[in-house]
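> Provide a 3D model corresponding to the input given below.
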Amino acid sequence: MKQLYEITRKLAGKYKRTDRPIKDKNGNVLTSDEDQLKRWREHFEELLNRPPPQNPPDITPAEEVLQINCERPSKAEIEKAIHHMKRGKASGPDKIPAEAIKADIETSTEILHDLLGKIWEQEEIPTEWKEGYLVKLPKKGDMQDCNNYRGIMLLSVPGKVLNRVILDRLKTGVDAKLRDHQAGFRKDRSCTDQIATLRIIVEQSMEWDSSLYINFVDYEKAFDSLDRDTLWKLLQHYGIPNKLISLIRNSYEDMACRVIHAGQLTDSFMVKTGVRQGCLLSPFLFLLAIDWIMKKTTKYRRNGIQWTPWSQLEDLDFADDLALLSHSHQQMQEKTELLNTVSTQLGLNINRSKTRIMKANTKNNNPITMNGEPLEETDSFTYLGSTINKHGGTAEDVKARIQKARVAFIMLRKMWRAKQIKTNTKLRIFNSNVKAVLLYGSETWRSTQKTLKRIQTFINKCLRRILHLKWTDKISNTTLWKMTKQLPIENEIKKRKWRWIGHTLRKPPNTITRQAITWNPPGKRRRGRPRNTWQRDTEKETKEMGYTRREMEKMATDRKRWRSLVDGLCSQRAIRHKKEEEKKFIHRLDLLGGRPSYIVRRGAVLPTYVVFT
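The predicted structure is shown next:
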């Protein structure tokens, strides 16, 4: 399958040239390899060697050190770390791939057990493990501008085994000390959790006429800007033992890097700031910095939205993607200024040109400012890949997902036309490369017949093209779904949503995502018919199944029972039975002349009637 997806990437034209001409600082185009190598070295040397912060914070060590194992790595830990390594990844400067280590795990474990034991006792990382090759990955914008490339560092694979052992030990002790607001790089947390929570906040704020301010913060080169001296103090502040700090710190000392360009290497240069992109420890180290920044920002002032009777929700975070929340202009202004001040103490700079403010249910037109300059306001924002609108709807996000899925489908048109590729293979590619793009974040959508019809129409059109069906073939959509083994989109979205709800209900009651399912802000509903929301959709489907909210929470603890419930809810048989019952009910109503009434029973909503007299 790996070779198959490699072919699909080539057919889609996703490979971008990274050896094209680039510009120097003055905008002059460089065409010779020698000049380009010098320019790439100059660019990354400046990027990875930032000036230290002018006002570094005074961070005190923890009074108690966490109970984390500091003994030399055991064979079981090393073997587990080797099993975690993925095949097919690029090797570092030592040219040792993961496949070589995984070829004979028992022998590799014995060799690494002795080597890592010596490193652990001497607290000195081999020089070869401190050198990395930097690969350029293009982003958006002008590909001749070096700033539109992201650098990923290729490091020694044996060194990653040591980092995996350290990371596994740190996570067990430190994760409990991190704020629940952070979902990036943490177990049992995902982008969907943050998207759903934010979408519910916007929808419920609109329904209850509660004012809402959201600041979508964007950091400039965050991973490359973090001050390392401050980082070592943060490790002590969170109670990490000095033994582990010494090992991590030594791996960063005298670190060198060379940039790969056009099959050649630039001259080596030192890297003195930031965390290594490509290192297993880097996301964890960066989370500690963001966690400390947000704790410092929200410690003494209550500037968030009212979340529970006794607490406020200040922000939602996914790594360095922050969404600050407030009820008033003054609260958001204070929080933004304080966040900017605290961030600069660690070497992080907020990118004012990409930071956006979203307002809902407020008549205050005064701008939120940072360093005296106003931040740009927006009615919608793409947060973690999903479009959030200030009015709370999902139509804009659905439209964007269809457009992105259409682009993905068109890019693979050569594959759909190829007669030598089996239909089953094409359908697997469609599900993984197109449908996954289309239904990203669908767990958070407020389903309406209009949006469901748009999505289903797009899918049907794609399936007919894959099967090379013409309009003259006169094949019904139901037959089309059976031929391609596809669920109707209404069933599939509902299945995804209730799977995510089950996952959320199994979390502790004090987690933000679980509280969001039933959250309502302070305020008063507007006059008139209330708008449909994600919460109201969920309550309606719960009643149709014949259960209460508490019964659903109890069932979610049993995974097998919950899986059966979701499969039954979204099956063709259940939907067909529901439609038959509705038809019978309408027929009785026409004969007797009555008005509708419903009896809710376990597992179904059974219609009855009340006769007019």
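
> going forward, measure contacts between C-alpha atoms and count neighbours the same way
OK.

> and Glu203, how far from Asn365?
21 Å (Cα to Cα, to the nearest Å).

> mind checking which of these two has more residues around it?
More crowded of Glu203 and Asn365, by other Cα atoms under 10 Å: Glu203, with 24 against 8.

> ok, the more buried one - contacts?
His391, Gly392, Gly393, Thr533, Trp534 (Cα atoms under 8 Å, 6 or more residues apart in numbering).

> helix, strand or coil for the third one?
Put simply, Gly393 is coil when judged by DSSP: H, G, I helix; E, B strand; the rest coil.

> report the next helix or strand after the lengthiest helix in the chain in sequence order.
For the chain, the helix that runs over the most residues, judged by DSSP state H, is helix 572-592. Proceeding N to C from helix 572-592, the next assigned helix or strand is strand 594-601, under DSSP states H and E.

> that older thread, identify, from the contacts of Glu203, the entry nearest to Gly568.
Closest to Gly568 out of those is Trp534 (21.0 Å), distances taken as Cα to Cα.

> now that closest one. Nearest residue, chain neighbours left out?
Distances taken as Cα to Cα, 6 or more residues apart in numbering place Arg446 nearest to Trp534, at 4.9 Å, with adjacent residues excluded.

> could you do Thr444 as well?
Per Cα to Cα, 6+ apart, closest to Thr444 is Ala196, 5.0 Å.

> shouldn't that neighbour be in contact with Arg446?
No - Ala196 is beyond contact range of Arg446, at 10.6 Å (criterion: Cα atoms under 8 Å).

> let's see this one next, to set against the first:
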Amino acid sequence: MFSSVIGNMYHHTPFRVRDSDNVSQKEIQSTGIRQGCPLSPYLFILFMTVLMHDVEDSYRAEMGNAVHTHSAADPLFDLEYADDTVLMSRSSHSITKLLQCLQKEAEPYGMALNRAKTKLLVVSGPPASVVTFTDNTPVHVVGDNESLEYLGTILNRKGSPQITLTTRLARAKQEFNKLAQFWSHANIKTALKVRVFKHFFYPMVLYGLTHVWLTDGLRNRLDAWHCRCLRRIVRVKVSMISHVTNDVIYKKTDCHPISRDLESMQLKYFGHVVRAGITETIHNVTYSQSHTTRNLNAPKRAGRPCHKWAPGMELTVSRWASAQLPPLPIPVSQRQRVIFAKCEDHAGWRSFCAFPMRRRVTRP
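Below is the predicted model of the structure:
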């Protein structure tokens, strides 16, 4: 009954194309997704759930074991957002089998992969063998100097968030310059300009950065862009002669560094991860052994350790706690236990995340 109702709604659906005041003739849609239909995301969730269940069964039948990327008890190997699908594996042989199983299981439903958009991203080291489709055509491998975009995030082999932040800031700067007349208009109040700036440009820059650990250099770069925009809004030029500090700009616009807003968002997300418990996927992925420690059996020297999100957030919690009045120092030996206990208190954790850190006291 349900499939019949959906089929009748989607069968011979007429549509028109509007361009300004010009409207085309009626046409019948035969292929494609109804982007404006409220049922589209739910139908895709139903379809992808069934499809990936079939893929896992097919993989088990061929390989004899479950697909797992983080732990054997938690067989997570895929991420889906509508038709944007990510397959994850620890070996090229396993990822090849996953890809080919996905192709085979999707054919009976009339679905096929877009090979031009299918790419292989190797996080560490070269692949042991070539990853191919069912017809032995090799999959394009993202090189050292290449990157790919997934849901607004730029991914590369190094795993550094620098390229994502650079792209976001460049795009935000371009859009900010388009509103030059609005920012310089004398009859528009500063409060309205700041409100427009926050509503349009904060999401553009901060989207998806809640689960990314930014170094101090990247945070300073983010704050520098933010303060330059605020200076243009209040029409104060950057000059070594006037000596108008950033604190004065923040006071005029009733703002604070954007990195503080980012840390508040990250702390809220961190509390959600901790409250999930050790049996939840989001907790296991965040606190996976490969994500929190270095590989001691690496053939090469490990070198400088990579920045990890979970340990970095624990340090952020300690810093925010010490900045409160009165300070709440957290001993290093008890840091994780105290943080986990604080996250369980929903109301207390929300007020803790919203607490503004004390600004540095600078000499006059």
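
> TM-score for these two?
Remark: TM-score between the superposed chains equals 0.82 [TM-score structural alignment, normalised by the length of structure 2]; 334 aligned residues with a Cα RMSD of 2.7 Å.

> could you find the counterpart of Arg484 of structure 1 in structure 2?
One thing to correct before we go on: residue 484 of structure 1 is Thr, not Arg. In structure 2, Thr484 of structure 1 lines up with Thr253, judged by TM-score structural alignment.

> repeat that for Tyr440 of structure 1.
Residue pairing (TM-score structural alignment): Tyr440 of structure 1 is matched to Tyr207 of structure 2.

> for Leu262 of structure 2, give me its contacts.
Contact analysis of Leu262 of structure 2 by Cα under 8 Å, 6+ apart lists Leu206, Leu209, Thr210.

> what about the last one, neighbour count?
A total of 18 residues lie near Thr210 of structure 2 under the criterion other Cα under 10 Å.

> now swap in the first one and tell me
The burial count assigned to Leu206 of structure 2 is 18, neighbours taken as other Cα under 10 Å.

> could you measure from it over to Thr164 of structure 2?
In terms of Cα to Cα, Leu206 of structure 2 sits 10 Å off from Thr164 of structure 2.

> next: the last one.
Thr210 of structure 2 sits at a distance of 13 Å from Thr164 of structure 2 (criterion: Cα to Cα).

> for the residue most central in space within structure 1, give its distance to Thr172 of structure 1.
Among the residues of structure 1, the one closest to the centroid is Cys191, at 3.4 Å (Cα atoms, centre = their mean). Going from Cys191 of structure 1 to Thr172 of structure 1 by Cα to Cα gives 22 Å.

> same thing with Ala103 of structure 1?
According to Cα to Cα, Ala103 of structure 1 stands 29 Å off from Thr172 of structure 1.

> so the helix or strand Tyr133 of structure 1 falls within matches what in structure 2?
Tyr133 of structure 1 belongs to strand 131-138 when assigned by DSSP H and E. Alignment note (TM-score structural alignment): strand 131-138 of structure 1 is unmatched in structure 2.

> what is that strand packed up against?
Other helices and strands packing on strand 131-138 of structure 1, by 3 or more Cα pairs under 8 Å, 6 or more residues apart in numbering; DSSP states H and E, are strand 149-154, strand 256-261.

> and these: which comes nearest Asp379 of structure 1?
Taking Cα to Cα, strand 149-154 is the member of these nearest to Asp379 of structure 1, at 28.9 Å.

> mind checking how far the helix or strand that that closest one is followed by is from the chain centre?
Using DSSP H and E, the helix or strand that follows strand 149-154 of structure 1 in sequence is helix 157-174. The chain centroid and the centroid of helix 157-174 of structure 1 are separated by 22 Å under Cα atoms, centre = their mean, to the nearest Å.

> again with stretch 222-242 of structure 2
28 Å.

> which residues touch it?
With contacts defined as Cα under 8 Å, 6+ apart, stretch 222-242 of structure 2 is touched by 169, 183-184, 190, 193-194, 244, 246, 249-250, 252-253, 257-259.

> now, these that are in helices?
Checked against DSSP H, those include these in helices: 169, 183-184, 190, 193-194, 246, 249-250, 252-253, 258-259.

> top of those residues by neighbour count?
Within these, neighbour counts (other Cα under 10 Å) peak at Trp183, which reaches 24 neighbours.

> what lines up with that one in structure 1?
So Trp183 of structure 2 corresponds to Trp416, using TM-score structural alignment.

> so Thr362 of structure 1 touches Leu212, yeah?
Yes - between Thr362 of structure 1 and Leu212 there is a contact under Cα under 8 Å: 7.4 Å.

> which of those two has more residues huddled nearby?
Set side by side, Thr362 of structure 1 and Leu212 show more neighbours around Leu212, with 24 against 14, by other Cα under 10 Å.

> which parts of the top helix by length along structure 2 are buried?
For structure 2, the helix that runs over the most residues, judged by DSSP H, is helix 40-63. Of the residues in helix 40-63 of structure 2, those buried by neighbour count under the rule 16 or more other Cα atoms under 10 Å are Pro41, Phe44, Met48, Leu51, Met52, Asp54, Val55, Glu56, Asp57, Ser58, Tyr59.

> quick one: the residue mapped onto the third one from structure 1 from Gly528 of structure 1, how far?
Meaning Met48 of structure 2. Counting by TM-score structural alignment, Met48 of structure 2 lines up with Ile290 in structure 1. As judged by Cα to Cα, Ile290 of structure 1 and Gly528 of structure 1 stand 43 Å apart.

> how about Glu551 of structure 1?
32 Å.

> between these two, who's got more neighbours?
Taking neighbours as other Cα under 10 Å, Glu551 of structure 1 and Gly528 compare with Glu551 leading, 11 against 6.

> so the more buried one: helix, strand or coil?
Of the three states, Glu551 of structure 1 takes helix under three-state DSSP.

> test my guess that the match of Trp183 of structure 2 contacts Lys426.
Yes - using Cα under 8 Å, Trp416 of structure 1 is in contact with Lys426, at 6.7 Å.

> contacting residues for the alignment partner in structure 1 of Leu169 of structure 2?
The pairwise alignment with structure 1 assigns Leu169 of structure 2 to Ile402, based on TM-score structural alignment. For Ile402 of structure 1, the contact set (Cα under 8 Å, 6+ apart) comprises Leu438, Ile455, Phe458.

> can you rerun that using 10 Å?
Going by Cα atoms under 10 Å, 6 or more residues apart in numbering, Ile402 of structure 1 touches Ala408, Val434, Lys435, Val437, Leu438, Leu439, Arg454, Ile455, Phe458, Ile459.
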